[in-house]
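A.B. asks: No sequence on hand, only this structure:
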């Protein structure tokens, strides 16, 4: 917008030397040019803009990405897709959307949050409207919790004022100092406005390893009873998960008012990944690197992963977290194969 005003400023001084009719025509042209350049559609093609109020997420595109890139998480995909699309299609939500994702490392929590952020703001984590907080980086010192609370409230207030559709991702929630996250309670509650700012269009996402043991035990119990993992439903895990993290001092949500006030919309469980899911991750990584899929390499990488329980070896204890590093070891073999390059 400043460039547009500057352009008009350059044009106006020269208008004085023109005849009255020419001056009027020039002013009209300059005004039309200013209006065109300042039009949101033109301006936002060069500068990232906050989405308009009537914009809706593309459910088909989001589902396709989740289906093709997130493996072994039927429950998380179903819950998040329904929650996000319901929130997006609601012209007047009563509160922000609050999702708490739980499960062991490598099961896809970060991946899902990134996919979701990209569908709200195409630049994803690079967007100025998507904000990632890491507990160990942004809130490292226990004796500064009071300061962190004030900073956190100011950050959220300022960013939502700039864009109501802001996305806030809190990673490493299990390393968050107890009580700190309660600072955002006023922004998550059922208020139309807080100090003149509405937070109802924002999305808040927690990522936590807390509750992973409870989820893994439930998945193992299903397996032991002869049931398929796809039969696990949210009602089988969510009540146990919410109580578990509420009573866990290392969850970041220990005795949190966010749970007391039922402000977290969904506790989303991420199940432990099986051998077949690890293979899916290896294939996806090979394709991402531009290689044709070699099943011998896929099997070799999967065999190098460790699984639990010790006797049955059903679930990967690191999910897909180390797939990239392990594939690096085999990259020379892949590159030597003239048929490997895709």
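C.D. replies: Sure thing, it's come through. Only a predicted model underlies this, so the values are computations on that prediction, with no experimental measurement involved.
A.B. asks: hey, let's count contacts and neighbours off CA atoms from now on
C.D. replies: Will do.
A.B. asks: so how far is residue 326 from residue 157?
C.D. replies: Distance from residue 157 to residue 326, counting by C-alpha to C-alpha, to the nearest Å: 42 Å.
A.B. asks: now the most centrally placed residue in the chain: how far from residue 190?
C.D. replies: Computing the C-alpha centroid of the chain and ranking residues by C-alpha atoms, centre = their mean puts residue 113 first, at 2.2 Å. Distance, residue 113 to residue 190, using C-alpha to C-alpha: 24 Å.
A.B. asks: cool, residue 44 as well?
C.D. replies: 32 Å.
A.B. asks: same deal with residue 272?
C.D. replies: 34 Å.
A.B. asks: Settle it for me: which of these two has more neighbours?
C.D. replies: Set residue 272 next to residue 190 and count neighbours by other C-alpha atoms under 10 Å: residue 272 wins out with 30 against 15.
A.B. asks: Using the three-state scheme, assign the more buried one.
C.D. replies: coil (DSSP: H, G, I helix; E, B strand; the rest coil).
A.B. asks: residues in contact with it?
C.D. replies: With contacts defined as C-alpha atoms under 8 Å, 6 or more residues apart in numbering, residue 272 is in contact with 103-104, 107, 215-216, 219, 315-317, 319.
A.B. asks: Let me see the ranges of the helices in the stretch 151-300 of the chain.
C.D. replies: Ranges of helices within the stretch 151-300 of the chain are 185-188, 212-224, 234-246, 257-260, 275-288, 295-303, based on DSSP state H, counting those that start in this stretch.
A.B. asks: okay if I get those helices as JSON lines plus mean neighbour count and distance to residue 118?
C.D. replies: Formatted as JSON lines, the helices of the stretch 151-300 of the chain follow (neighbours: other C-alpha atoms under 10 Å; distance: least, C-alpha to C-alpha, whole Å):
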{"stretch": "helix 185-188", "mean neighbour count": "18", "distance to residue 118": "22"}
{"stretch": "helix 212-224", "mean neighbour count": "17", "distance to residue 118": "26"}
{"stretch": "helix 234-246", "mean neighbour count": "17", "distance to residue 118": "25"}
{"stretch": "helix 257-260", "mean neighbour count": "16", "distance to residue 118": "26"}
{"stretch": "helix 275-288", "mean neighbour count": "19", "distance to residue 118": "18"}
{"stretch": "helix 295-303", "mean neighbour count": "17", "distance to residue 118": "29"}
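A.B. asks: Out of those, flag the one nearest residue 194.
C.D. replies: Among these, the nearest to residue 194 by C-alpha to C-alpha is helix 185-188 (7.2 Å).
A.B. asks: Got another one to weigh against that:
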């Protein structure tokens, strides 16, 4: 059943994107069909959706390396939102940083501690810019169908999660189409979006974050001394004014609808070693410091002479580890 449902989900999205003649109500009907499929296995009730605040906090502490700011902000933001019986708006998180620093990973941790099925849940929806919104000429079509997709799924389950990956590759203006759903409305056309969670993942702003981390390192300061206030305001401005960002001049920022801009710092050698050991455990292997060091040594670091930060974070650790084990 799971394969059938995922295939149908993909079919709905591809169909709605590919054919100009598809009317919004047809798309919504297809989404409803998907919900019916999922209904036989998973339901929008506490049996399947129950927030584990302790689990999230422990996961962030034990599985996230080198991200003291992101771990703290996400823990407080998600816990506060999930414990609020009457939120005034959906939770909107915008995660920024270079590749391999943990943005996708932390999204998985959030889902695993809210939904019994984790990322496999029919109530968790992932959009990837290059896959779902590839053609600039179809921007208006994408806007309409994205609205219908979100409306249909929130109607099916108010406690839905939407993850937008590759925001830096998204067409400017597209994300503004869902602005009403992120605002302080009690209901829109009879639907309340206040219990939903929206997460944006982007490399945009990564340079500013890295520059700040490098300045602290050059000053001899510990990276744990970097605070959210050192990055958040400048980060939001950087993303807002970046023409290559899907959040360029977006009303979501202009109207203060993004609750947190969460910076992910570049990872150091020691963090890569931790990632390698954690990957060994996930593969059922005993952590080996010598192998972890070899894997970490294979990666590219910058600045070139000092080799402080990993260019790709921990992204290629899995493949590198296969070579040594």
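C.D. replies: Thanks, I have the structure now. Remember, it's a predicted structure, so these values are computed and weren't measured experimentally.
A.B. asks: Just give the TM-score of the two.
C.D. replies: The pair, once superposed, lands on a TM-score of 0.86 when counted by TM-score structural alignment, normalised by the length of structure 2; 287 aligned residues with a C-alpha RMSD of 1.5 Å.
A.B. asks: one step back: which residue in structure 2 aligns with the residue nearest to the centre of structure 1?
C.D. replies: When structure 2 is aligned by TM-score structural alignment, residue 113 of structure 1 is paired with residue 107.
A.B. asks: got a list of what that match touches?
C.D. replies: Counted by C-alpha under 8 Å, 6+ apart, residue 107 of structure 2 has contacts 163, 199.
A.B. asks: Please apply the same query to residue 26 of structure 1.
C.D. replies: Contacts of residue 26 of structure 1 (C-alpha under 8 Å, 6+ apart): residue 15.
A.B. asks: so what corresponds to it in structure 2?
C.D. replies: For residue 26 of structure 1, no residue is aligned by TM-score structural alignment.
A.B. asks: Are we agreed that residue 26 of structure 1 is in a helix?
C.D. replies: Yes - membership of residue 26 of structure 1 in a helix is supported by three-state DSSP.
A.B. asks: What's the separation between residue 138 of structure 2 and residue 98 of structure 2?
C.D. replies: 29 Å.
A.B. asks: what do you get for residue 310 of structure 2?
C.D. replies: For residue 310 of structure 2, the distance to residue 98 of structure 2 equals 10 Å [C-alpha to C-alpha].
A.B. asks: With residue 175 of structure 2 instead?
C.D. replies: Residue 175 of structure 2 is 21 Å from residue 98 of structure 2, by C-alpha to C-alpha.
A.B. asks: Over to residue 158 of structure 2?
C.D. replies: For residue 158 of structure 2, the distance to residue 98 of structure 2 - C-alpha to C-alpha - is 32 Å.
A.B. asks: more neighbours, those two?
C.D. replies: Ranked by neighbour count (other C-alpha under 10 Å), residue 158 of structure 2 and residue 98 place residue 98 first, with 24 against 18.
A.B. asks: That one matches what in structure 1?
C.D. replies: Using TM-score structural alignment, residue 98 of structure 2 pairs with residue 104 in structure 1.
A.B. asks: Tell me where the stretch 101-250 of structure 1 has strands.
C.D. replies: 130-134, 167-171, 203-208 (DSSP state E, counting those that start in this stretch).
A.B. asks: For the longest one, give me the average deviation versus structure 2.
C.D. replies: When structure 2 is superposed, strand 203-208 of structure 1 averages 0.2 Å from its matched positions, counting by mean C-alpha distance after the TM-score superposition for structure 1.
A.B. asks: Over which residues of structure 2 does that strand lie when aligned?
C.D. replies: Using TM-score structural alignment, strand 203-208 of structure 1 pairs with 197-202 in structure 2.
A.B. asks: Could you do the second one as well?
C.D. replies: Residues 161-165 of structure 2 are where strand 167-171 of structure 1 aligns, taking TM-score structural alignment as the criterion.
A.B. asks: how close does the aligned partner of residue 270 of structure 1 in structure 2 get to residue 232 of structure 2?
C.D. replies: Matched to structure 2 by TM-score structural alignment, residue 270 of structure 1 sits across from residue 264. To residue 232 of structure 2, residue 264 of structure 2 is 11 Å away according to C-alpha to C-alpha.
A.B. asks: quick check, nearest of the contacts of residue 272 of structure 1 to residue 197 of structure 1?
C.D. replies: The nearest member of the contacts of residue 272 of structure 1 to residue 197 of structure 1, counting by C-alpha to C-alpha, is residue 103 at 33.5 Å.
A.B. asks: which residues touch that closest one?
C.D. replies: Neighbours of residue 103 of structure 1 in contact, by C-alpha under 8 Å, 6+ apart: 109, 208-213, 215, 269-272.
A.B. asks: what sits against residue 310 of structure 2?
C.D. replies: Residue 310 of structure 2 neighbours (C-alpha under 8 Å, 6+ apart): 266-269, 272, 299-302.
A.B. asks: Need the nearest residue in space to the corresponding residue of structure 1 for it, chain neighbours excluded.
C.D. replies: Alignment note (TM-score structural alignment): residue 310 of structure 2 maps to residue 316 of structure 1. Spatial nearest neighbour of residue 316 of structure 1, chain neighbours left out: residue 307 (4.3 Å); criterion: C-alpha to C-alpha, 6 or more residues apart in numbering.
A.B. asks: Now check structure 2 for the residue matching the one you found.
C.D. replies: Under TM-score structural alignment, residue 307 of structure 1 pairs with residue 301 in structure 2.
A.B. asks: Determine the number of other residues adjacent to that match.
C.D. replies: Neighbour number of residue 301 of structure 2 under other C-alpha under 10 Å is 20.
A.B. asks: related to what we said a few turns ago, the match of residue 310 of structure 2 and residue 109 of structure 1, how far apart?
C.D. replies: Distance of residue 316 of structure 1 to residue 109 of structure 1, computed by C-alpha to C-alpha: 15 Å.
A.B. asks: Fine, thanks again, bye for now.
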